[in-house]
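> okay, sequence plus prediction incoming.
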Amino acid sequence: MYNITIITGARPNFMKIAPIIHVLQSAISSGKSLDFRLVHTGQHYDKNMSGSFFEQLNIPKPHANLGCAGGTQAEQAANIMLAFEKELLNHKPNLVLVVGDVTSTLACTLVAKKLNVKVAHVEGGIRSGDMTMPEEVNRIVTDSIADYFFTTSQLANENLLTEGKKESQLFLVGNTMIDTLLKNKSQFKSPEVWDNLKLKPKSYIVLTMHRPANVDAERDLKAMLIEIIKETREVPIIFPAHPRTRKILLNLNIENERLHIIEPLSYLEFNYLVHHAKAVITDSGGITEEASIMNVPCLTLRNNTERPETIYLGTNELVGTNPKNLKSYLDRLFKGQWKQTQSIPFWDGNTAERIAEVIINKLMIK
């Protein structure tokens, strides 16, 4: 029996593991000699940041929840490592599967490798070149010691080859987040704010900001919000705020009848809003992927991106972190001059099947 431990911990992970679990469940039902154990580190514990995703995406209850919530990044990583070491000693698999670039990804990779367990990194090889981002540090360290890499693009493969990985370790499979998006698109449902504000398609903007570089300095965050309000004409701005961001927003005293700060939304509700939005303004890498596939204009409040395909082939533009940059992009948006998305190779809804095929036909026989 080939045993796989799948790691999840934070909101971005849930969309990435769901299709993999569903495909593995099908393989097991068809008689394949494999099994999996789902381990939730507990990095995100809020109902809307975690619980509702499991329900809506039909993710089974984790076999273990390590309960490692809160604290600084170092404290959280240390707590995850201590808890996951005990988990792995009690349930040692053939393979640990980590996804994305959150603290859980890095911490569990370190533990697995120290216990001589092979690690496969889903979404390996993507790079922003910005070492001030915790996610970039997580990616680079994870990829430096992982054994196998399921990649989203040829550029990710090239990054890994440049860093010394072998072609035999790399598997270009696509993007599991898009598997989840396409599978669930017909089930998107309107959130309360849709009816409460009587929103109409293409008549509002969705805003998300959570990165420390954008939200930790109150003065900078306030300047960005003021500019967004100023340059978005008369359309409502819907801002589902991360709990951490919401605390900072309370100190800013920005009140505007068009700015609606709401609680985080479930997966199906949030993507309903994005799907029908005039545009998305965000600093999230994952949202740029989803917006591009849904052909929704996306303005990214960052100076770099680890997902360049969303710019070359998608609807994303890098606006940067200077609020004054917004005007020219929003002028273009309101003039109806935004680019249309093109086909992104392997982002077709079949990524999880390709991952399972590699595991069954290549990794299980090693």
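Ah, there it is.

> C-alpha only now, for contacts and for neighbours.
Fine.

> residues in contact with residue 191?
Contacts for residue 191 (C-alpha atoms under 8 Å, 6 or more residues apart in numbering) come out as 265, 269, 270, 272, 273.

> what's the spacing between residue 101 and residue 86?
Between residue 101 and residue 86 the computed distance is 22 Å (C-alpha to C-alpha, to the nearest Å).

> neighbour count for those two, which is higher?
Legend: neighbour count by other C-alpha atoms under 10 Å for residue 101 and residue 86, higher for residue 101 (25 against 13).

> hang on, isn't that one packed against residue 135?
Yes. Counting by C-alpha atoms under 8 Å, residue 101 does reach residue 135; the two are 5.2 Å apart.

> thinking again about what came up before, most neighbours among the contacts of residue 191, please name it.
residue 273 (26 neighbours).

> correct me, but that one touches residue 208?
No. Taking contacts as C-alpha under 8 Å, residue 273 lies outside contact range of residue 208: 11.9 Å.

> what do the two both touch?
With C-alpha under 8 Å, 6+ apart, residue 273 and residue 208 have no common neighbours.

> what strand or helix carries residue 113?
helix 103-114 (DSSP states H and E).

> got the buried residues for that helix?
103, 104, 105, 106, 107, 108, 109, 110, 111, 112 (16 or more other C-alpha atoms under 10 Å).

> repeat for stretch 191-211
Under 16+ other C-alpha under 10 Å, the buried positions of stretch 191-211 are 191, 194, 199, 204, 205, 206, 207, 208, 209, 210, 211.

> identify the farthest-apart pair in those residues.
199 and 211 (27.4 Å; C-alpha to C-alpha).

> got the buried residues of helix 103-114 as CSV, with distance to residue 356 columns?
As requested, the buried residues of helix 103-114 are exported to CSV (distance: C-alpha to C-alpha, whole Å):
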residue, distance to residue 356
103, 25
104, 22
105, 20
106, 22
107, 24
108, 21
109, 20
110, 24
111, 24
112, 21
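
> for those residues, work out which two are farthest apart.
So, the buried residues of helix 103-114 by C-alpha to C-alpha: farthest apart are 103 and 112, at 14.4 Å.

> and residue 168, how close does it get to residue 353?
19 Å.

> can you check residue 242 too?
Distance of residue 242 to residue 353, given as C-alpha to C-alpha: 32 Å.

> helix or strand right after the helix holding residue 113?
Note on helix 103-114: by DSSP H and E, the next helix or strand toward the C-terminus is strand 118-122.

> and the comparison structure, right after this:
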Amino acid sequence: MTRKICVVITARGNYAKMKHVMREIKKHPGLELQVILGGSIILEKYGRILETDYVDDFNVDHVIHFLIEGETPLTMAKSAGLAVTEFANAFDNLRPDVVLVIADRYECLAITMAATYMNIPVAHIEGGEVSGSIDESIRHAITKMAHLHFPASEEAAERIVRMGERPEAVYTVGSTSFDVLAEIDLDDLSSVVAYQGIAGAGGTISVEPGKYAIVIQHPVTTEYADNLAHIGETVKAMHSLQIPTFWIWPNMDAGSDGISKGIRVYREKYQPKYAHFFKSLPIELFGPLLKNAACIVGNSSSGIREAAYLGTPCVNIGSRQTGRARGRNVVDVGYDAAEIEQAVRQQMAHGRYESDGLYGDGAASGKIVPVLVSYDFSPQKAICY
């Protein structure tokens, strides 16, 4: 009998990370893939990345609307509460054998809660890491409810075991997004050039390797009131540098409106010809763009994970990635325009770094799927110390 694995996709980053895993689940004769969509992945405001040509032919079993507009701590809490209800209904309808969740988004905790209360085992990818923001608390809460763990690094795996999880339930696999990167031509920027002509807004940027920057700055939920001021410092730095820059819109966390407002004001006030703005990018385009960038700036985990794997310099701003293991490619700075500008100049002068395997080698899916097939799940958990 096949085992039904339910994968929930709620954000562009999660789809990029889960895409290859979903392919391998779908191909395996012992597994049946179930797909639920919800959150920002289905909304025009965040780019509706699933309507691009870079989407696999996955059958969607359920679509959920749980995101309450506002991007405040109140609406985030309400969205999480609504998500528990809606995911419980979806699970009751689909009857999965396992729910597979990734990382530390707030709705992933809601997914895990719904599954756990319904005695559906949970497998968690990218647990055991350390970071800033509310993500830190959510990640570890999911770990304590999950029944099977697929951390991206040995350090994260050791941390999961120290949290009282059974060592035999922990499998170090690496970052799943690397699997996609390993399969595409990262030196081919022609699709990025073409996509720039039909998507986004702003100037037309020359996509010359090593001559442009990428900026991705997400809100820090625990610094909600300061997000507008924080993005203002980044804007000042990039405006002073005036290098060709691709800006990618923030995620849907509380404080997103502040980040978005800062970017919009910058765009409308200065109309920078050296900047192009995207709501989102498929990983098949983002991968080559990141690999050939002179620097990635902001607070996205892409600067810590994918950029290290690709050897791209990163200027990491603020507290969102505090404590997360990082490679040699990262320079950390505060929310200060002069400090950001100096670090960008420093990283551009340095140039590319050697690829860092801290978060894996591009073969995570092949390690995850066999375990999903054979693992002996039980809804009952016990702390192991």
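Arrived safely, thanks for sending. Note that this is a predicted model, so its numbers are computed, not measured.

> next, format the contacts of residue 191 of the first structure as TSV and append distance to residue 57 of the first structure and secondary structure.
Supplementary listing: the contacts of residue 191 of the first structure in TSV, determined by distance: C-alpha to C-alpha, whole Å; DSSP: H, G, I helix; E, B strand; the rest coil:
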residue	distance to residue 57 of the first structure	secondary structure
265	14	coil
269	12	helix
270	13	helix
272	15	helix
273	17	helix
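
> aligned partner of residue 41 of the second structure in the first structure?
Taking TM-score structural alignment as the criterion, the aligned counterpart of residue 41 of the second structure in the first structure is residue 44.

> would that match count as being in a strand?
No. Residue 44 of the first structure is assigned coil when assessed by DSSP: H, G, I helix; E, B strand; the rest coil, not a strand.

> contacting residues around it?
9, 10, 11, 50, 69.

> likewise for residue 150 of the second structure?
123, 124, 125, 126, 127, 157, 170, 171, 172, 173, 368.

> now do the SS call for whatever residue of the first structure lines up with it.
Pairing criterion TM-score structural alignment: the partner of residue 150 of the second structure within the first structure is identified as residue 150. Judged by three-state DSSP, the three-state class of residue 150 of the first structure is strand.

> roughly how far apart are residue 150 of the first structure and residue 208 of the first structure?
For residue 150 of the first structure, the distance to residue 208 of the first structure - C-alpha to C-alpha - is 28 Å.

> and if you look at residue 114 of the first structure?
37 Å.

> please apply the same query to residue 350 of the first structure.
28 Å.

> also residue 283 of the first structure?
Using C-alpha to C-alpha, we find residue 283 of the first structure at a distance of 7 Å from residue 208 of the first structure.

> same check, this time on residue 175 of the first structure
Relative to residue 208 of the first structure, and taking C-alpha to C-alpha, residue 175 of the first structure is found at 22 Å.

> now swap in residue 67 of the first structure and tell me
Distance of residue 67 of the first structure to residue 208 of the first structure, given as C-alpha to C-alpha: 26 Å.

> got it, and residue 126 of the first structure?
22 Å.

> how about residue 188 of the first structure?
19 Å.

> the corresponding residue of the second structure for residue 75 of the first structure sits in which helix or strand?
When the second structure is aligned by TM-score structural alignment, residue 75 of the first structure is paired with residue 78. Using DSSP H and E, residue 78 of the second structure maps to helix 73-94.

> quick one: average offset of the helix or strand that that helix is followed by versus the first structure, please.
Once the chain leaves helix 73-94 of the second structure, the next helix or strand it forms, by DSSP H and E, is strand 98-102. With the two structures superposed, strand 98-102 of the second structure lies on average 0.9 Å from its match in the first structure, counting by mean C-alpha distance after the TM-score superposition for the first structure.

> what sits up against strand 98-102 of the second structure?
Counting by C-alpha under 8 Å, 6+ apart, residues outside strand 98-102 of the second structure touching it are 3-8, 14, 18, 108, 111-112, 115, 120-127.

> could you give the residue range in the first structure aligned to that strand?
Going by TM-score structural alignment, strand 98-102 of the second structure lines up with residues 95-99 of the first structure.

> one step back: closest to residue 265 of the second structure among the contacts of residue 150 of the second structure?
Distances from residue 265 of the second structure to the contacts of residue 150 of the second structure, taken by C-alpha to C-alpha, are shortest for residue 126, at 35.2 Å.

> show me what that closest one aligns to in the first structure.
Checking TM-score structural alignment: residue 126 of the second structure goes with residue 123.

> wait, that match sits on residue 152?
Yes. With contacts counted by C-alpha under 8 Å, residue 123 of the first structure reaches residue 152, the gap being 5.9 Å.

> now the helices for the stretch 251-385 of the second structure?
256-270, 283-291, 306-310, 337-350, 365-374 (DSSP state H, counting those that start in this stretch).

> the equivalent of residue 335 of the second structure over in the first structure: neighbouring residues, count only.
When the first structure is aligned by TM-score structural alignment, the residue opposite residue 335 of the second structure is residue 321. Residues contacting residue 321 of the first structure under the criterion other C-alpha under 10 Å number 19.

> contacting residues for residue 321 of the first structure?
For residue 321 of the first structure, the contact set (C-alpha under 8 Å, 6+ apart) comprises 214, 301, 302, 303.
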